[in-house]
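In: Kindly return the folded structure for what I paste below:
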Amino acid sequence: MHISKTYLIGLFLITSLTLFSCKSNKTALGTKHLGTPLDSVMAKETKFTYLKSKFKLHFHDAKNDVKAKVRLRLKKDSLIWVSISKTGFEGLRGMVTRDSIYILDRMKKVYRVSDFKTLSKNFNFEVNFDILQSMVLGNMPFRGASKSKIVQKDKYWLIKQKRKMIDIENYVNNENRKLEQVLLTDIITNNSLRMVYEDYAAYNDKVFPGKSTITVKHRPKNSNQNLITSISLKSLKVEFTDEPVKFPFRVSKKYARE
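Out: So this is what the prediction gives:
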């Protein structure tokens, strides 16, 4: 099945908004602080009810290099809405619930419905709503993961975690306790996800990253070559509110399911 560029961008943005680049050297990790309470170094979470935001998007993979504008709305812990446009025209609209993913392709006049289980199978990497929401906000994706280890490395608290078959590394700035980088690696497949957060800015009493970069490295089944897909988001407008936000999503009868 042919997948359009717009759909590819939207699917990646909606569902995945890494492998270590550091050399393996135990001494480079710094001193272990086994007695340091986890709560005292864990990244501060952004707490809110609704989020409205706009971004500049740059999507890149082996075949595509695309720039677009994105509107993103979020109801905490329950709903994410995305609209992607280029040259003033909306090409794609997507909505994500706790268990389902809906995508409207305006160009082809088709819509698609999927779920996180199918998506995780396609990427050969676990993806769920909570991980996606954390990507958007700059929060630690697995705050309750077991076997957390705390290491001091340069200006960071490095919080190492393990969840099922995924190794997690969270780099938390030890001055402001904001998350600046997360690396998730699937132990079995070696597929990985890297999230980098920069230029944090204050919006009233909330803090939000001005720039986010997400990179997925995965090897498709029956392939011996890694594929790398990346997306960068630069914030143009960010608004946190307790007032209800609209999430317009309606499928016209003229649209066919694909």
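In: alpha carbons only for contacts and neighbour counts from here, please
Out: Fine.
In: if I look at Val216, how far off is Thr189?
Out: Per Cα to Cα, to the nearest Å, Val216 is found 13 Å from Thr189.
In: wait, Ser114 sits on Leu104?
Out: No: using Cα atoms under 8 Å as the test, Ser114 is too far from Leu104 to be in contact (11.9 Å).
In: So which of these two has more stuff around it?
Out: Leu104 (26 against 13; other Cα atoms under 10 Å).
In: Could you find the closest non-adjacent residue to the more buried one?
Out: Spatially, and ignoring its direct neighbours in sequence, Leu104 is nearest to Tyr111 (4.5 Å; Cα to Cα, 6 or more residues apart in numbering).
In: ok, Lys178 - how many residues close by?
Out: Neighbour count for Lys178, taken as other Cα under 10 Å: 26.
In: now swap in the one 10 residues further on and tell me
Out: Other residues near Ile188 come to 9 when the count uses other Cα under 10 Å.
In: Before we compare anything, build this one as well:
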Amino acid sequence: MKINLLNNILVGFLTVLVSASCNMIKNIEEGKVVKVLHEKKLLDSIKEYELDIQWLRARGNALITINDEAPQELDLNIRSKADSLIWLNISKFKKRMFRGEFKKDSVKMVIEYPEKLFFKGSIDSIESDLNLSIPYALIEDLLMGRSYLKHLEDKFILQVKNNEYHLLSHRKRKTKRIANNKTKKLANYFFQWWIDPFTYKCKRINIIFPSSNSEINITYKNWEKINNQYFPMGIELIISNIELTYNLLIDYKNIKFDLPQKFPFKVIDNNYQSIKFND
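Out: Have a look, this model is predicted:
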């Protein structure tokens, strides 16, 4: 009788222990343990800890590769006003090569070298020409290390794998069926996120746009604390479609928050030719 009672207690204890361990995430290297959060609490925590600034000024280096071409190392200068405008200047050996101004519905770009070219038009037109989906909010969140989750209203699927949160916009079976054209119900996108369970920072993002056969992969690295907020000093971006693969590695060197910026842009004259993306 006592043996049966002891066995029941032991089994009960082990059951509780196993159940508890399944609802915990461990960081073995740092000896940390946290509880697994449910969907709403996790989403609230991610939004709470995301970068909250109005102005950004950033300088750094960028390594750009297109398909199998040799990578180009460039100097990067970024200025941004939240939810409004992104200004980008690219140079090499102190020689200006590119300047761009991105708004929610329009784009202006000037190329200085090797040819003098310009583009001025809508976001829709450039997406159509390049066969890529490039939401403005995604570009802004990319440059600031955000998750883009706040822009999505649909529910997501939550998993815990390899001691990190794995979020999906659709189940893998449904994603595969839509990607293989085995269902009439289409989706505008498929999202995946990998979230650090201790900082609630986004580590990676994968986005697939079935209609344009394009895909975006984002990886955030080397988080540093700046003005009591964490910022990724390293970002990797891969944009691909059937024909092209763009790979961008950003290594930030200097970051400033909430200093109002000016966004200078050169007036285009007759020396510049219009960019023809489809040529």
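In: on that earlier part again, which position in the second structure pairs with the residue nearest to Leu104 of the first structure?
Out: By TM-score structural alignment, Tyr111 of the first structure lines up with Phe118 in the second structure.
In: related to what we said a few turns ago, so what's the residue nearest to Leu104 of the first structure up against?
Out: The contact partners of Tyr111 of the first structure, by Cα atoms under 8 Å, 6 or more residues apart in numbering, come to 102-105, 251, 255-258.
In: so which of these hold up in the second structure?
Out: Mapping these onto the second structure (both residues aligned by TM-score structural alignment, their matches' Cα atoms under 8 Å) leaves 102-105, 256-258 still in contact.
In: one step back: who's more crowded, Val216 and Thr189 of the first structure?
Out: A count of neighbours by other Cα under 10 Å puts Val216 above the other of Val216 of the first structure and Thr189, at 24 against 15.
In: Kindly state which residue of the second structure is aligned to that one.
Out: Checking TM-score structural alignment: Val216 of the first structure goes with Ile239.
In: from what I can see that match touches Asn213, true?
Out: No: under the criterion of Cα under 8 Å, Ile239 of the second structure makes no contact with Asn213, lying 11.0 Å away.
In: Quick check: next helix or strand after the lengthiest strand in the first structure?
Out: Identified as the longest strand of the first structure according to DSSP state E is strand 227-241. Per DSSP states H and E, the first helix or strand lying C-terminal to strand 227-241 of the first structure is strand 256-257.
In: Residues in contact with that following strand: which ones?
Out: Under the contact criterion Cα under 8 Å, 6+ apart, strand 256-257 of the first structure has outside partners 109-112.
In: between the residues you listed, which has the most around it?
Out: Result: Tyr111 is most packed of those (other Cα under 10 Å), 20 neighbours.
In: Which strand or helix spans that one?
Out: Using DSSP H and E, Tyr111 of the first structure sits in strand 110-115.
In: Strands of the stretch 51-200 of the first structure, residue ranges please.
Out: 65-75, 79-86, 89-96, 100-105, 110-115, 146-153, 156-163, 166-173, 179-186, 192-203 (DSSP state E, counting those that start in this stretch).
In: compared with the second structure, how much does the next helix or strand after the last one deviate?
Out: Using DSSP H and E, the helix or strand that directly follows strand 192-203 of the first structure along the chain is strand 206-218. Superposing on the second structure and averaging over aligned pairs (mean Cα distance after the TM-score superposition for the first structure), strand 206-218 of the first structure comes out at 1.0 Å.
In: Make sure Thr46 of the first structure is indeed in a helix.
Out: No: applying DSSP: H, G, I helix; E, B strand; the rest coil, one finds Thr46 of the first structure to be coil, outside a helix.
In: What count of nearby residues applies to Arg257 of the first structure?
Out: For Arg257 of the first structure, using other Cα under 10 Å, the count is 12.
In: next one: Thr199 of the second structure
Out: Thr199 of the second structure sits with 12 neighbouring residues when counted by other Cα under 10 Å.
In: Skip the chain neighbours and tell me the closest residue to it.
Out: Of all residues not flanking Thr199 of the second structure in the chain, Tyr49 sits nearest, at 7.6 Å (Cα to Cα, 6+ apart).
In: residues touching that neighbour, list them.
Out: Tyr49 of the second structure touches 199-201, counting by Cα under 8 Å, 6+ apart.
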